[in-house]
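> Following is a predicted model, sequence given first.
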Amino acid sequence: MSSETNAAVEETPLSTSWRPLALVGALTAIFGVLAVVFPFITGVSISVLLGMLLLASGFVHVAHSFSAGNWKGAIWQVILATLYAIAGIALVVNPLFTLATLTVILAAFFIFNGILEVAMGVGLRGEQGRGWMVASGVLGIVVGALIWIGWPSTAIWAIGILFGVNLLSTGLSLIMLAMSGRRSNEESASLGTKPRGA
């Protein structure tokens, strides 16, 4: 193998940073598993977090009102801050209502996104893989419909489980990337180079 190939192997970004990537992936996957195991706690936590973010945005608008160029701009900033604060307090005080609302939004998203995927798959006539897109769309419609039909009881688990599954898949993908970087690291070492991540 040429020296240019050796250099390319040595300079692969993942080969020098696979350890922290693997750690982040493992932690993300663990949090995903916990979210799936405890979906209700996860859903309520997400609702409270959204409320706190809205409250923080309200404080930002209040602070920005003092630097507004004129009194009209300051008034609008105060109005926005009040709206954010009211919404944030409502989410923090009553996270179950927020959880139920988010579940309805999630069900609607799955249904409409599924319809779009089916339409796109049907439109891709003669293209390979169109069946997967149609299947994904149908699955999304079914999941959305099941969440909608079971509402409000589905609010107890839907947000938490889906959030957990997303974290788990993200964590596993990061671990796979880290393992790929580790293989590149080992390959560069076997070629007699000195990888920076060793």
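On my side now, so go ahead.
> can we go C-alpha only for contacts and neighbour counts from here?
Will do.
> which residues in this structure form strands?
Assigned strands in the chain: none (criterion: DSSP state E).
> what's the neighbour count on residue 72?
Counted with other C-alpha atoms under 10 Å, the neighbours of residue 72 add up to 11.
> distance of residue 157 from residue 99?
10 Å (C-alpha to C-alpha, to the nearest Å).
> which of those two has more neighbours?
More crowded of residue 157 and residue 99, by other C-alpha under 10 Å: residue 99, with 27 against 22.
> mind checking how far residue 124 is from residue 39?
The value you get for residue 124 to residue 39, if C-alpha to C-alpha is used, is 37 Å.
> out of these two, which sits in the busier spot?
Legend: neighbour count by other C-alpha under 10 Å for residue 124 and residue 39, higher for residue 39 (22 against 15).
> Nearest residue to the more buried one in space, please, no chain neighbours.
residue 160 (3.9 Å; C-alpha to C-alpha, 6 or more residues apart in numbering).
> Surely that neighbour and residue 42 touch.
Yes. The criterion here is C-alpha atoms under 8 Å, and residue 160 meets it with residue 42 at 4.9 Å.
> Run through the helices of this protein in chain order.
With DSSP state H, the ranges of helices along the chain come out as 3-10, 13-16, 18-37, 39-65, 71-93, 95-123, 130-150, 158-190.
> next up, a second structure to put side by side with the first:
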Amino acid sequence: MEKDNPIDFQELQLSIIDYLQKHWKVFFWEGVFFVILGTLAIVAPHVFTMGITIFLGWLLLIGGILQVVRAASIYNMPGFGLWFFMGILQAVIGYFFLKEPGQGSLTLTLVVTVFFALEGLAKIYLAFMMRPIAHWGRILFSGITALLLAIVVWAGWPATGLWVLGLLLGINMVLLGWTLITLSLQHKLSE
């Protein structure tokens, strides 16, 4: 029987291991960097939350302006009005995120909270659908965790909106950093 997928996963894994062994120091120091940065985000989550909001504000503002300019330069294209409207909307939201980053962070946190709540409910439902399959409880645990996170953030609203994004970013960076450090050391030791 022929494989539909031309990728040889065993060869790919060996290639990745070889690369990790040769460049383990790069992954180690990248991990250290992420642990430090993540720790700073956990210690001062409000600063990182504002940083996320301001960064996103600039992305939206610049992207919106570019979209308006592009739409205006080819105004006879089908859907011009929708492209123009989306560019204006994007630029306006970006402007408001920059003008009022505190309000922007509240908005972003609310969106993330709704996402976690919906994701949690979907995973819980999916887990019960998968119940006869091995390890279905992991999906259930992930869904319950996401739902609980949404409830905790919502219960502390609006105060949580000023720091939760920075905290989540910090936790994510610390976990990534530790993963990179342990991965690099594991492959250093196997030399």
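Received, thanks. Just so we're clear, the structure is a prediction, and the values are computed from it rather than from any experiment.
> what is in contact with residue 157 and residue 99 of the first structure at once?
residue 43 (C-alpha atoms under 8 Å, 6 or more residues apart in numbering).
> Quick check, central residue of the first structure?
Residue closest to the mean C-alpha point of the first structure, counted by C-alpha atoms, centre = their mean, is residue 166 at 6.4 Å.
> which residue lines up with that one in the second structure?
Residue 166 of the first structure maps onto residue 172 of the second structure when the alignment is built from TM-score structural alignment.
> From residue 179 of the second structure, how far out is its match?
11 Å.
> what's stretch 86-105 of the first structure aligned against in the second structure?
Mapped onto the second structure using TM-score structural alignment, stretch 86-105 of the first structure covers residues 92-111.
> Pull the number of nearby residues for residue 53 of the first structure.
15.
> ok, now which ones touch residue 139 of the first structure?
Residue 139 of the first structure touches residue 114, counting by C-alpha under 8 Å, 6+ apart.
> rewinding a little: let me know whether the residue nearest to the centre of the first structure touches residue 33 as I believe.
No. Using C-alpha under 8 Å, residue 166 of the first structure makes no contact with residue 33, being 9.9 Å away.
> residues shared between the contacts of residue 160 and residue 42 of the first structure?
Common neighbours of residue 160 of the first structure and residue 42 (C-alpha under 8 Å, 6+ apart) are residue 35.
> Give me the distance between residue 155 of the second structure and residue 161 of the second structure.
11 Å.
> Quick check on these two: which one has the bigger neighbour count.
Taking neighbours as other C-alpha under 10 Å, residue 155 of the second structure and residue 161 compare with residue 161 leading, 25 against 11.
> Please pull up the equivalent of that one in the first structure.
In the first structure, residue 161 of the second structure lands on residue 155 (TM-score structural alignment).
> which outside residues touch stretch 170-185 of the second structure?
Contacts for stretch 170-185 of the second structure (C-alpha under 8 Å, 6+ apart): 20-21, 24-25, 27-42, 45.
> Now it: buried residues?
170-181, 183-185 (16 or more other C-alpha atoms under 10 Å).
> neighbours around residue 106 of the second structure, how many?
Neighbours around residue 106 of the second structure, by other C-alpha under 10 Å: 22.
> before we move on, back to that, would you mark the buried spots in the match of stretch 86-105 of the first structure?
Here stretch 92-111 of the second structure shows 92-98, 101-110 as buried, counting by 16+ other C-alpha under 10 Å.
> can you tell me the distance between the two ends of that stretch?
18 Å.
> roughly how far is that stretch from the heart of the chain?
Averaging C-alpha positions (C-alpha atoms, centre = their mean, to the nearest Å) puts stretch 92-111 of the second structure 17 Å from its chain's average.
> which residue sits closest to residue 13 of the first structure, ignoring its sequence neighbours?
Residue 13 of the first structure's closest residue in space is residue 181 (C-alpha to C-alpha, 6+ apart), at 7.7 Å.
> Check residue 47 of the first structure too.
Nearest one to residue 47 of the first structure, counting by C-alpha to C-alpha, 6+ apart, is residue 95 at 5.3 Å.
> do residue 57 of the second structure as well
Distance criterion C-alpha to C-alpha, 6+ apart; nearest residue to residue 57 of the second structure, sequence neighbours excluded, is residue 94 at 4.0 Å.
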